[in-house]
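Colleague: what's the 3D shape of this:
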Amino acid sequence: MIDPRDVLAHALSRPPTLGAGRLVCIDGLAGAGKTTLALGLAAITRTQVVHADELLEGWSGLPGLGATLDTVLRPLAAGASSEWTRWDWHASAWAESHPLSPGGLLVVEGVGSAPARIDDLVTTLVWVEAPRDERLRRGIARDGEQMRPQWEQWLDDEAALHARERTRDRADLVYATGASSSA
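Modeller: Predicted structure coming up:
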C-alpha cells in the first residue's frame, strides 16, 4: 500500500518549484493506482487535483498532453491563476473550464502527467506501476469488455510515451502495486 503521507513528506522537503507552490506529478501505468494515491493526498492536504485523463482529447490525445500541461502550469509558475478545460469522454468534446490558483500544493495525476518539458516545475515525480495483465483486467472491469481494443491500444501508446520520455527513470519515488508487489 502506498502511503500518501510519504509522498507529501517528500514534496514538502523540497523547495517550491511551481512559483510559490509545489507540484506533485503522479505518473505511471494505466490501472496501477495513480488516482487512488492522488485522492489519498487530497484527503490529507485539501489540495487541488487535476486528472490528466480529463485533459486528453479522447483515446488518441496522449501525444498532446505535454503541451497542454505546459500551457496550464506556466502561468502558475509565474504566480498567476490558470485554468484547464475538461474533455467530456461521453460527448467527445471539450466541456467546462476549471480555475487553478497559484501557490500551495497541486497534484497532477495520470498517464503522461509528468512530461520532461515541465521538469523544471515538478517538485516530486511519483511513478506507479503494476503488471500489464492486471492493469488490463482492472480497465476492462471498469469500462466493459467492449473497450478492450481501446485499452490494448492505450497500453501500447503509454509504453511508447514512457519509453520516449524516460518517465520512470526521472521519478523521485517509484511504487509497484498489484498482486505480485509488496508496495
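Colleague: from here on, contacts and neighbour counts on C-alpha atoms
Modeller: Noted.
Colleague: how close does the closest residue to Gly64 other than its chain neighbours get to Ser113?
Modeller: Nearest-residue entry for Gly64: Leu56, 7.4 Å, with adjacent residues in sequence omitted and distances by CA to CA, 6 or more residues apart in numbering. Applying CA to CA, to the nearest Å, the value for Leu56 to Ser113 is 11 Å.
Colleague: quick one, helices of this protein?
Modeller: If you assign secondary structure with DSSP state H, the helices in the chain sit at 4-12, 34-45, 65-77, 132-143, 148-165, 167-170.
Colleague: turn the ones you listed into TSV, columns for mean neighbour count.
Modeller: Shown next, in TSV, are the helices of the chain (neighbours: other CA atoms under 10 Å):
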stretch	mean neighbour count
helix 4-12	16
helix 34-45	18
helix 65-77	18
helix 132-143	15
helix 148-165	15
helix 167-170	17
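Colleague: mind putting those in CSV, distance to Ala95 included?
Modeller: Formatted as CSV, the entries for the helices of the chain read as follows, by distance: least, CA to CA, whole Å:
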stretch, distance to Ala95
helix 4-12, 30
helix 34-45, 21
helix 65-77, 15
helix 132-143, 21
helix 148-165, 22
helix 167-170, 29
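Colleague: could you check how far the residue nearest to Gly64 is from Gly144?
Modeller: Leu56 sits 20 Å away from Gly144, going by CA to CA.
Colleague: next, the second sequence, to be compared with the first:
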Amino acid sequence: MCIDGPAGSGKTTLARTVASLAEAPVVQMDDLYDGWDGLPRVTDQLDRLLLPLAEGVAGSYRRYDWGRQEYAETVTVAPAPLLVLEGVGAGSLAHAARCTVLAWVEAPDDLRLQRGLTRDGPEVEQQWRRWMRTEAEHFAEQRTRDRADVIVDGTAAAPPRSPGRVT
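Modeller: Okay, the predicted model is just below:
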C-alpha cells in the first residue's frame, strides 16, 4: 500500500493506523531521500527496496540521517503480506505496477506548513517552502492524486475512531 500526498497532510498518521490494524511494516520515504532536494533521486532507493520484494526476497535501502546530512545504515525489509510505503513519492509511476492500493492524503497548504514547522522548527521554513514547490511539480508530473484509489482528508487532528459496539 502506498500512502502519498503533500508533506504535512497526515500520511504518517494514516500509515501508522493501517500498519497497526494489518500488523504490517512501514517504510517512510523520509528515510530514503538524500536531503531536502532528494525527491527526484529517490527512485534508485525504491528500486533496491521494491524490486527484490516483488520477487519474494528481502529488499533494502540506505537510511538518510537528516541530522548528519548523510546516509547511515542499510535497512533490510523482509517480505510481508503487506508493506506500507508512506511519504511523498510513494505512489510514483516508476513503481505503480507494484502498488496494490494508492491512498492520497491532502490538507490545505497553510495547515501543512504549520504542522511541518511545528515538527521541524521555524528555522527550516525556507526548505519547507522549497519542498512544497518541488512536491507540487512531482505530483503534477506523476498525476498521483488522479491515480489514487482513495482520497483521504488529512485535516483531522487524529484518525477517526470506531464507535465500538453498543450493548
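Colleague: now do the shared contacts for Leu56 and Ser113 of the first structure.
Modeller: Residues within reach of Leu56 of the first structure and of Ser113 at once, by CA atoms under 8 Å, 6 or more residues apart in numbering, are Leu65.
Colleague: which one's more surrounded, the two?
Modeller: Neighbours around Leu56 of the first structure and Ser113, counted as other CA atoms under 10 Å, are more numerous at Ser113. The numbers are 27 against 22.
Colleague: Asp53 is in contact with the more buried one, correct?
Modeller: No - shown here, Ser113 of the first structure and Asp53 do not form a contact pair, counting by CA atoms under 8 Å, at 9.0 Å.
Colleague: grab the most central residue of the second structure for me.
Modeller: The central residue of the second structure, meaning the one whose C-alpha is nearest the mean C-alpha position (CA atoms, centre = their mean), is Gly87 at 1.2 Å.
Colleague: that one and Ala140 of the second structure, how far apart?
Modeller: Distance of Gly87 of the second structure to Ala140 of the second structure, given as CA to CA: 16 Å.
Colleague: cool, and Gln28 of the second structure?
Modeller: For Gln28 of the second structure, the distance to Ala140 of the second structure equals 21 Å [CA to CA].
Colleague: hang on, the earlier thing: out of the helices of the first structure, which comes closest to Glu96 of the first structure?
Modeller: Glu96 of the first structure sits nearest to helix 65-77 of all the helices of the first structure, at 14.6 Å, using CA to CA.
Colleague: the second structure: matching residues for that closest one?
Modeller: With TM-score structural alignment applied, helix 65-77 of the first structure matches the range 42-54 in the second structure.
Colleague: ok, stretch 27-43 of the first structure next?
Modeller: Under TM-score structural alignment, the counterpart of stretch 27-43 of the first structure in the second structure spans residues 4-20.
Colleague: before we move on, what about stretch 105-121 of the first structure?
Modeller: Mapped onto the second structure with TM-score structural alignment as the criterion, stretch 105-121 of the first structure occupies residues 82-98.
Colleague: what about that stretch, how long is it end to end?
Modeller: For stretch 82-98 of the second structure, the first and last residues are 11 Å from each other (CA to CA).
Colleague: distance from it to the middle of the chain?
Modeller: Chain-centre distance of stretch 82-98 of the second structure: 8 Å, with CA atoms, centre = their mean, to the nearest Å.
Colleague: contacts for it?
Modeller: Stretch 82-98 of the second structure is contacted from outside by 1-7, 11-12, 15, 18-19, 22, 24-30, 39, 42-43, 50, 54, 99, 102, 135, 138, 142, 144, using CA under 8 Å, 6+ apart.
Colleague: again, only this time at 6 Å
Modeller: The list of residues contacting stretch 82-98 of the second structure from outside it, by CA atoms under 6 Å, 6 or more residues apart in numbering, reads Met1, Cys2, Ile3, Asp4, Gly5, Ala24, Pro25, Val26, Val27, Gln28, Met29.
Colleague: buried sites along that stretch?
Modeller: When neighbours are counted by 16 or more other CA atoms under 10 Å, the buried residues of stretch 82-98 of the second structure are found to be Leu83, Val84, Leu85, Glu86, Gly87, Val88, Gly89, Ala90, Gly91, Ser92, Leu93, His95.
Colleague: from the residues you listed, which land in strands?
Modeller: Using DSSP state E, Val84, Leu85, Glu86 are the members of the buried residues of stretch 82-98 of the second structure that sit in strands.
Colleague: okay, the residues you listed in JSON lines with distance to Thr76 of the second structure next?
Modeller: Output for those, formatted as JSON lines (distance: CA to CA, whole Å):
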{"residue": "Val84", "distance to Thr76 of the second structure": "15"}
{"residue": "Leu85", "distance to Thr76 of the second structure": "14"}
{"residue": "Glu86", "distance to Thr76 of the second structure": "16"}
